[in-house]
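> sharing a sequence plus its predicted fold:
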Amino acid sequence: MSLQFKRFSVLFLLLLLLLAVAGTSSSATLEELVGTDRAAALSGPEPITEAQLKDPQPRLIPMDAGLRRFVDEAMDALDPSLFVESLSLYKKPPSAAEPWTEAERNALYNETLAISTLAGIEYFSVSRNRMRTFYETSTVIDGPETKKPLTDPVYTTPPAELRIYARQKDLTFGDNIYQYTYYTRTDALIFVQENLSPMSVGPISVVRKNRLRSIIAVIDAGDSLLVYVASMAKAASFPGMNERAGRSFTNRAEAILTWFSVRAGTAFEKAKAGASS
């Protein structure tokens, strides 16, 4: 056997090994993402939530460098006066894979793109002491200027980054335009919401244009999905307004977590059906 052939054989084997490693999906454990104590706390039925109004800093954020960068960049841009975090755990169905398959991740991606399904979700209103509709209407649009309604997008293969626009009528903050940017990773889905119109309560302007960010991360954690929500805003300062807004944002974040649980269940069912067909 010639020396040249031996070298070619070794290089070929190394290439196969690299391709095998590249094609293997892996996920961090829950304990690696949030620590042992917080992992135990997440085993309960309620999400962990926290609201900060003065010199806020992320306290519930998972140990994920990419997610941390998104949150830090948003905080640097806004210098928020209101910061709300929620952390919850979605237990995968028994039929789901550990870590998730590409088909399961893609199904989850498309379910989070289903902006129209946000219409009608409810949250607990502190001021009214009862459940109240969050978004009365929620529609994907072609752009912030023309506002032409579109159907929810669906992708066979999610792009690494995608930007869409939505028009959502909030019974508290009115009819507003938002930008959603979606990021896809092997082990996570992250999307960022930003307001493109000022948000008002009646005649009072509460949050100016581009002064709200909501970051939602869905991270694969083996037999579960770790869901992190961070909502922050540079809000107008009125006596008692920030405290009231903090409670409202906390309850709204929990409503989004409930919405995601429903969408995740649908996604895993679709992935299962696709695998068996």
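Structure received.
> okay, CA-based contacts and neighbour counts for the rest of this
Fine.
> which other helices and strands contact the longest helix anywhere in the chain?
When the chain is parsed with DSSP state H, its longest helix is helix 241-276. Judged by 3 or more C-alpha pairs under 8 Å, 6 or more residues apart in numbering; DSSP states H and E, the packing partners of helix 241-276 are strand 48-52, strand 82-91, helix 102-112, strand 122-125, strand 224-235.
> next, the one to line up against it:
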Amino acid sequence: MNFSELFPDEDYRFHMALQRGTTEEFFKPTSANAALMAERRRWLRSEPRVYSACLPECSSLLNECIALALGWRTLSESECAAVMAQPAPAQRCLRLGEIWEPDFLLLHPDATGAFHLLGGCVAFPSSWSLEEKIGKPIEAIHGPVPGLNAQLGRSIHSFLGKLSAGETRLRHNWGLSRSPELNQHPNRALPRLDASVQLNEVWLRVERQALVRLPHTAGILFGIRIEMHPLTELRRDALAAARLVRALRTMRIETAVYKGLASSRERIIDLLERG
């Protein structure tokens, strides 16, 4: 992949960086489907309440999403029938999560226009818990991220409110981890980065996102795909390595703490620059 596209040629800051895309392309199966779905089903079936949630008021959003997925050809007719055969919204949500490759969230605006998280399946979370976020408005969900609401809160709210029916926009986030695991739920207590880390222990975690307006319910379908790349691979791309170093150097300490990089970023910079 082109790693340099992940890192703007500028100091670190939060940004939207939205691009146009298609729902069909984002949600369709990939060449890694068999392995991804085996792992997704393992987590969803072992701890469904940890990795899936659906409030009663999410039912209409979920049903619209399922119907649209049939038209997008990301669900077959038999898969759609199997999902809709589930008697309760929570069961339908879980069943959809066992068919789709990407994680997904469903959001809906309240009377004031504030979007709340009403349901979804997240088998591969990036150090956050769906159980803790369900039912909350976006501002509260983003609350733990230092400076995000102040910098982008209004832009996010405005963007979601203006997204046209059926429109799909794509964006990405990145982070660094000491584990290549796709599922980085906080309750797994995976190894954390620190000043002792070696280059072959650091992984670039890329979170690709799709935001889709549901035309009838005015809800938002939020898709998430996770990619893991060894930092040794990124280091071979001189431009990407230089941009990552710049991002790490200019990241505010509060953000570095949140991203688990406070004690390791100088070490990672050194590894990228000197090996």
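Yes, it's here. These numbers come from a predicted model, not from an experiment.
> quantitatively, what TM-score do the chains reach?
Scored by TM-score structural alignment, normalised by the length of structure 2, the superposition of the two chains gives a TM-score of 0.27; 131 aligned residues with a C-alpha RMSD of 6.1 Å.
> returning to what we had before: to residue 65 of structure 1, which of the helices and strands packed on helix 241-276 of structure 1 lies closest?
Proximity to residue 65 of structure 1, assessed across those by C-alpha to C-alpha, is greatest for strand 224-235 (13.7 Å).
> tell me what angle the closest one forms with strand 48-52.
Comparing the axes of strand 224-235 of structure 1 and strand 48-52 via axes from the mean of the first three to the mean of the last three C-alpha atoms, to 10 degrees yields an angle of 20 degrees.
> and the contacts of strand 224-235 of structure 1?
30, 61-62, 71, 75, 78-92, 206-208, 211-220, 242, 249, 253, 257 (C-alpha atoms under 8 Å, 6 or more residues apart in numbering).
> between it and helix 241-276, what angle do the directions make?
Using the same axes, to 10 degrees: strand 224-235 of structure 1 against helix 241-276 is 150 degrees.
> show me which residues of strand 224-235 of structure 1 are buried.
Residues of strand 224-235 of structure 1 classed as buried by neighbour count (16 or more other C-alpha atoms under 10 Å): 224, 225, 226, 227, 228, 229, 230, 231, 232, 233, 234, 235.
> ok, stretch 235-252 of structure 2 next?
235, 239-249, 251.
> re earlier: mind listing what's buried in the longest helix of structure 1?
242, 245-261, 263-265, 267-269, 271.
> one more: stretch 166-180 of structure 1?
166-170, 172-180.
> ends of that stretch, how far apart?
8 Å (C-alpha to C-alpha, to the nearest Å).
> got a markdown table for the buried residues of strand 224-235 of structure 1, with distance to residue 200 of structure 1 too?
Formatted as a markdown table, those follow (distance: C-alpha to C-alpha, whole Å):
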| residue | distance to residue 200 of structure 1 |
| --- | --- |
| 224 | 38 |
| 225 | 34 |
| 226 | 32 |
| 227 | 28 |
| 228 | 26 |
| 229 | 22 |
| 230 | 21 |
| 231 | 17 |
| 232 | 16 |
| 233 | 13 |
| 234 | 13 |
| 235 | 10 |
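> tell me which two in those residues are the farthest apart.
Between all members of those, the farthest pair (by C-alpha to C-alpha) comes out as 224 and 235, at 34.7 Å.
> show me what the helix or strand that contains residue 91 of structure 2 is packed up against.
Following DSSP states H and E, one finds residue 91 of structure 2 within helix 89-97. Packing contacts for helix 89-97 of structure 2, counted by 3+ C-alpha pairs under 8 Å, 6+ apart, involve helix 33-46, strand 52-54, helix 59-72, helix 77-84, strand 115-121.
> contacts for the fourth one?
For helix 77-84 of structure 2, contacts defined as C-alpha under 8 Å, 6+ apart pick out 66, 67, 70, 92, 93, 95, 96, 99.
> with the shortest one instead?
Applying C-alpha under 8 Å, 6+ apart, the external contacts of strand 52-54 of structure 2 come out as 44, 89-90, 93-94, 97, 118-123, 130-131, 134.
> residue 107 of structure 2: which of the residues you listed is nearest?
Nearest member of the contacts of strand 52-54 of structure 2 to residue 107 of structure 2, counting by C-alpha to C-alpha, is residue 118, at 5.6 Å.
> go ahead and confirm the closest one touches residue 109.
No: Residue 118 of structure 2 is not in contact with residue 109 according to C-alpha atoms under 8 Å; the separation is 10.0 Å.
> these two: which has the busier surroundings?
Neighbour count, other C-alpha atoms under 10 Å: between residue 118 of structure 2 and residue 109, residue 118 has more, with 25 against 19.
> any idea how far that one lies from residue 42 of structure 2?
From residue 118 of structure 2 to residue 42 of structure 2 the distance is 23 Å (C-alpha to C-alpha).
> then residue 51 of structure 2?
To residue 42 of structure 2, residue 51 of structure 2 is 11 Å away according to C-alpha to C-alpha.
> the more surrounded of these two?
Between residue 51 of structure 2 and residue 42, residue 51 has the larger neighbour count (other C-alpha under 10 Å), namely 25 against 14.
> tell me how many other residues surround residue 271 of structure 2.
Neighbours of residue 271 of structure 2 (other C-alpha under 10 Å): 19.
> that one falls within a helix, correct?
Yes: with DSSP: H, G, I helix; E, B strand; the rest coil as the criterion, residue 271 of structure 2 is part of a helix.
> so how far is residue 257 of structure 2 from it?
Distance, residue 271 of structure 2 to residue 257 of structure 2, by C-alpha to C-alpha: 20 Å.
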